[in-house]
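Q: my questions are about this predicted structure, shown below with the sequence.
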Amino acid sequence: MLWIKTFHILAMTSWMAGIFYLPRIFVHYVEGREAGQDVARLEIMAGKLYGFMTIMAIFTLGLGTWLWLGYGFSGGWLHAKLTFVLLLIGYHVWCRQYLQKLRAGTLNRSGRYFRLFNELPLLIFIPILIFVVVKPF
């Protein structure tokens, strides 16, 4: 099970890297477009990054399920963690919606909005980390 846990952590780390970086691409896209710059490369980058982070999310969830089946479903901390994991999945889907708007040329939020949007996954990830490490209940 330790190998499964290792690959789960690796996949989760890769997923989180994408979750943290994609909104920064949105910031640069919106601000670059407002400045009249060519932002076509950012659209390509956003699409490829979203594909990568989706694959990593699937690995994370699959390996997490494997761990859950191996160790069992016990403790309130796990229920709480899974609640925040669902929020993270929701954020991932929300990013997809913004990616679709970016591709359609209708991404109309400000760079400031996406800077704030970029902070949400951290607010979701911190409780997950606390629940896994501290297991407060």
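A: Looks like it arrived, so ask away.
Q: for the rest of this, base every contact and every neighbour count on C-alpha atoms.
A: Noted.
Q: does the residue lying farthest from the centre of the chain sit in a helix, a strand or a coil?
A: For the chain, the residue at maximal distance from the C-alpha centroid (C-alpha atoms, centre = their mean) is G36, at 29.1 Å. What DSSP: H, G, I helix; E, B strand; the rest coil gives for G36 is coil.
Q: try it against this one:
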Amino acid sequence: MSDWLALIYPYAKAFHVMAVISWMAGLFYLPRLFVYHAERGRTPEPAESFAIMEAKLLRLIMNPAMIATWLSGLSLVLTPGIVDWSMAWPWTKAACVLAMTGFHMWCAGQRRLLEAGKGHPGRRYRLMNEVPTLLMVGIVVSVIVKF
């Protein structure tokens, strides 16, 4: 199995980068939609439009991208000789990826709340919009610096 993983490693890495870009784009945009939904979606027509955009972004882009990120990332991690588990960087990256996945799930829950008319004020979503950026910084620094 390890020979097969080593053979596909460059392709898995390229696919992983593309999946991460897609997932991050959604994680950056969905909370921004929540801000608009919370602040401008007080009447039925705009609220319905925001709900449709949020649901499609989550279902058609973010969920598949997250799954692709995880599957390709796990194939990279399982390739022998790629990750030195005695260093701190794989553990900090893993913690940030788990937190990113948790944030994704939080966003999915917020989408349902907003659709039901029970979401938070726009200010909270503005603050939460910074979470993926902070996690991305942690991931990129971990992987590039390899401390």
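A: Received the coordinates, thanks. Every value quoted in this text rests on a predicted model; they were computed, and no experiment measured them.
Q: measure the residue farthest from the centre of structure 1 to A46 of structure 1 for me?
A: Applying C-alpha to C-alpha, to the nearest Å, the value for G36 of structure 1 to A46 of structure 1 is 19 Å.
Q: quick check: which element contains the residue mapped onto I144 of structure 2 from structure 1?
A: Aligning on TM-score structural alignment places I144 of structure 2 opposite V133 in structure 1. Using DSSP states H and E, V133 of structure 1 maps to helix 120-134.
Q: that helix against structure 2, how far on average?
A: Superposing on structure 2 and averaging over aligned pairs (mean C-alpha distance after the TM-score superposition for structure 1), helix 120-134 of structure 1 comes out at 0.7 Å.
Q: now that helix, how far from the centre of its chain.
A: Distance of helix 120-134 of structure 1 from its chain centroid, counting by C-alpha atoms, centre = their mean, to the nearest Å, is 13 Å.
Q: so which bits of that helix are buried?
A: Neighbour counts over helix 120-134 of structure 1 (16 or more other C-alpha atoms under 10 Å) mark 121, 124-125, 128, 131 as buried.
Q: packing partners of it?
A: If you count contacts as 3 or more C-alpha pairs under 8 Å, 6 or more residues apart in numbering; DSSP states H and E, helix 120-134 of structure 1 packs onto helix 76-104.
Q: distance between stretch 16-33 of structure 2 and the chain's centre?
A: With C-alpha atoms, centre = their mean, you get 6 Å for stretch 16-33 of structure 2.
Q: that stretch vs structure 1, mean deviation?
A: Relative to structure 1, stretch 16-33 of structure 2 is 0.3 Å off (mean C-alpha distance after the TM-score superposition for structure 1).
Q: now that stretch: which residue numbers in structure 1?
A: Under TM-score structural alignment, the match for stretch 16-33 of structure 2 in structure 1 covers residues 8-25.
Q: report the buried residues of that stretch.
A: Buried residues in stretch 8-25 of structure 1, counting neighbours by 16+ other C-alpha under 10 Å, are found at 8-9, 11-16, 18-20, 22-25.
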